[in-house]
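> here you go, sequence then predicted model.
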Amino acid sequence: MPAPRCIADYRELARARLHPELWHYLDDGRDTPCGRANRAAFDAAPLMPRPLTDVRGGHTRVELFGEWLAHPMLLAPLAYQRLYHPDGEQASAMAANAQDGQMVISSLASQPFDAIVRAAERAPWFQLYWQGSREATHRLLDRAIAAGIRAVMFTVDAPVKQTALALPAQVGAVNLDAPARPVAIGDGQSQVFDGWMAQAPTWDDLAWLRDRTKLPLLLKGVLHPDDAMQAVQRGCDGLVVSNHGGRVLAGAPASLSLLPTIVSAVGPGVPVLLDSGIDSGSDVHRALAAGARAVLIGRPCIWGLAGNGALGVAHVIRLLRDELEQSMALCGHATLAAIAGRSG
């Protein structure tokens, strides 16, 4: 297969190199009603050309919680990255750093937190999954903080795991405690309501978590404006509008379609990021135009990882950034603030 020249090439390269079962796991959600809604929402969002605008000196820099990044595309917290390449999360960390960007480490990372942080050469963000209890969640958070993370992204939109994958012996979630015993279910009780959801976080747990760390805290998995406002009222510093890439609730609305409502609900002082369905730099542009401060890139970066390790991930980021810059220039936007109609 020729060397990849665009993001679609990396997708085909990853499909060719990965075992069909693993490819299905990675691609799961793209062809659900939710996944198709994500794609349709981006395709329906217009980009208005504005020729003759002077965009010399333009750039894609963005500031998030006191950190300046060269572009607004963070690597999303995808699990078990050693499934796709032996260098795993360390390769993604090196690529993010090489492109002067940022990554979010998954709770289900397949390499130790401190090894990923060393590879990143800057303090990454950390995606926290609830561990069934406050005690276990606190232990996991402490491990990530000790490794040197700079922000916590609490993911709450996938309390019930729906996609199972048999992991090879050499790949696992190496930073987690041993699995806790399942909740015992009595006669007449529901496996979902009384079993799985008995270990899911609540608003009180979010307030507890806010008290456990002074790091910036973002809530990931928000689609309803009332939830967004309640998260901010309980101390969250930012939000991530996400439907988990279409992988959890098949009938959930497209993330992009809810983004403006949530941005309006919480106001300009709260950074709102977008996740789910971004495949191109023009998609990034559309998300920023709808009010996102930055976006999370998931599958495309894993396509790059599977295709060519750290170099593949770095190339995907660069391709996305090039596409974003081209889209901005054609629309007369010299800065990200100009896209959103903000000054500065």
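Thanks, I have it. Numbers count the residues shown, from 1 in each chain.
> hey, let's count contacts and neighbours off CA atoms from now on
OK.
> where do the helices sit along the stretch 201-344 of the chain?
Using DSSP state H, counting those that start in this stretch, the helices of the stretch 201-344 of the chain run over residues 203-212, 225-233, 255-266, 281-289, 299-330, 336-340.
> so which of the ones you listed is nearest Leu13?
Nearest of the helices of the stretch 201-344 of the chain to Leu13, taken as C-alpha to C-alpha: helix 299-330 at 5.7 Å.
> kindly reformat the helices of the stretch 201-344 of the chain as JSON lines and extend each row with mean neighbour count and distance to Ile145.
As requested, the helices of the stretch 201-344 of the chain are exported to JSON lines (neighbours: other C-alpha atoms under 10 Å; distance: least, C-alpha to C-alpha, whole Å):
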{"stretch": "helix 203-212", "mean neighbour count": "14", "distance to Ile145": "11"}
{"stretch": "helix 225-233", "mean neighbour count": "17", "distance to Ile145": "22"}
{"stretch": "helix 255-266", "mean neighbour count": "21", "distance to Ile145": "28"}
{"stretch": "helix 281-289", "mean neighbour count": "24", "distance to Ile145": "30"}
{"stretch": "helix 299-330", "mean neighbour count": "23", "distance to Ile145": "24"}
{"stretch": "helix 336-340", "mean neighbour count": "19", "distance to Ile145": "31"}
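> got another one to weigh against that:
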Amino acid sequence: MTPTELHERAQAALSPEVYDFFAGGAGDEISLNDNCRAWSRHPVASRVLRGPPESERSIELLGLPLAHPIGIAPIAYQGLLHPEAEAAMARGAAATGALNIVSTRASLSLEEVAAAAPEAPRWFQVYVLRDRELTGELARRAAESGYRALVLTGDTPVLGRKERDARNGFRIPEDHARGNLRGGLRHAPESAQDPGASLDDIGWLHELSGLPVLVKGVLRADDARCCIEAGAAGLIVSNHGGRQLDGAVSTAEALPEVVAAAAAEVPVLVDGGIDSGADVGRALTCGADAVLIGRLAAWALAAGGAEAVTELLQRLCEELP
């Protein structure tokens, strides 16, 4: 299936409210839409007469070998998309050797996701919660369950207002499993994050877990340098898919600045608006070490479970220039 077909099938399979939860963005959805448009506007100046093309797609990130440079971004509440939730996503990604980043707000526990694809390369996304004890517990559990890195989301001190959800009166169903947080949240989910999270938390999470910590949500060169100097092992250029701060710069525009600031000291990944292998290629030519897909992977999961996720990743790899 093409990405358009996946999107259409997913929309048909989901209730309008659930579809809007995953499809929607913050505010007027300017950043959401600009993410996609910005990649298509990005010109590529190809090289000529350089000998045989490089056919090897495998890469290594922080000592983790990967079959190709396309991974799955953290996606919350995948049980709303498919009955097998994150287990199906993990199996679908594992079939191609793709990196899978598991969300703190997963429908299944991080241990259940690890068990679904034990040998698969995986990282764990973490928020700094108001409940620091719970945050530390999640970091330690990830290390014990074979996750190879932590991804600290830094762009969501508070949740953005999503007009679609407000219009629909949508809330995550109370009976929906929150695998990693079940019974553990002392605050409502919408206010669970600590707005006072700081650069010091990079080192704190590393000390607790022994894992490298990447920072997700970096859009500026000065932030990139501050994160690296605070001990970040990698950076992920992201505006949270346009879901938190409307008007944020597109990731295609931010990527070159962050890559230059990183100066090859740490790997730089990017997500946001990636809809094709051509978009992946554009991101790689701008200096990204790897590319993450979010909504596109969500549509694949909703449209056809693990098999559709595998098919999507294979298609994107085949489309790479």
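Nice, I can see it. This one's a predicted model, so the numbers in the text were calculated from it and none came from an experiment.
> still on that earlier bit, distance to Arg15 of structure 1 for the helices of the stretch 201-344 of structure 1 - can I get that in a markdown table?
Shown next, in a markdown table, are the helices of the stretch 201-344 of structure 1 (distance: least, C-alpha to C-alpha, whole Å):
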| stretch | distance to Arg15 of structure 1 |
| --- | --- |
| helix 203-212 | 38 |
| helix 225-233 | 36 |
| helix 255-266 | 26 |
| helix 281-289 | 21 |
| helix 299-330 | 8 |
| helix 336-340 | 33 |
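> just say helix, strand or coil for the residue of structure 2 positioned farthest from its centre.
Going by C-alpha atoms, centre = their mean, the residue of structure 2 most distant from its centre is Leu49, 36.1 Å out. Classification of Leu49 of structure 2 by DSSP: H, G, I helix; E, B strand; the rest coil places it in coil.
> any idea how far it is from Val268 of structure 2?
Distance, Leu49 of structure 2 to Val268 of structure 2, by C-alpha to C-alpha, to the nearest Å: 28 Å.
> and the strands in the stretch 51-200 of structure 1?
62-64, 67-69, 73-75, 104-105, 125-129, 151-155 (DSSP state E, counting those that start in this stretch).
> can you list the ones you listed in JSON lines and add distance to Ala178 of structure 1 and mean neighbour count?
Converted to JSON lines, those look like this (distance: least, C-alpha to C-alpha, whole Å; neighbours: other C-alpha atoms under 10 Å):
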{"stretch": "strand 62-64", "distance to Ala178 of structure 1": "34", "mean neighbour count": "15"}
{"stretch": "strand 67-69", "distance to Ala178 of structure 1": "35", "mean neighbour count": "14"}
{"stretch": "strand 73-75", "distance to Ala178 of structure 1": "27", "mean neighbour count": "24"}
{"stretch": "strand 104-105", "distance to Ala178 of structure 1": "19", "mean neighbour count": "28"}
{"stretch": "strand 125-129", "distance to Ala178 of structure 1": "15", "mean neighbour count": "25"}
{"stretch": "strand 151-155", "distance to Ala178 of structure 1": "20", "mean neighbour count": "24"}
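> can I get the ones you listed in TSV including distance to Trp303 of structure 1?
What follows is the strands of the stretch 51-200 of structure 1, written out as TSV (distance: least, C-alpha to C-alpha, whole Å):
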stretch	distance to Trp303 of structure 1
strand 62-64	25
strand 67-69	23
strand 73-75	12
strand 104-105	17
strand 125-129	20
strand 151-155	23
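> so which of those gets nearest Arg212 of structure 1?
Per C-alpha to C-alpha, nearest to Arg212 of structure 1 of the strands of the stretch 51-200 of structure 1: strand 151-155, 11.1 Å.
> where does the closest one end up in structure 2?
Mapped onto structure 2 using TM-score structural alignment, strand 151-155 of structure 1 spans residues 149-153.
> how far does that stretch sit from the chain's center?
For stretch 149-153 of structure 2, the separation from the chain centroid amounts to 10 Å (computed by C-alpha atoms, centre = their mean, to the nearest Å).
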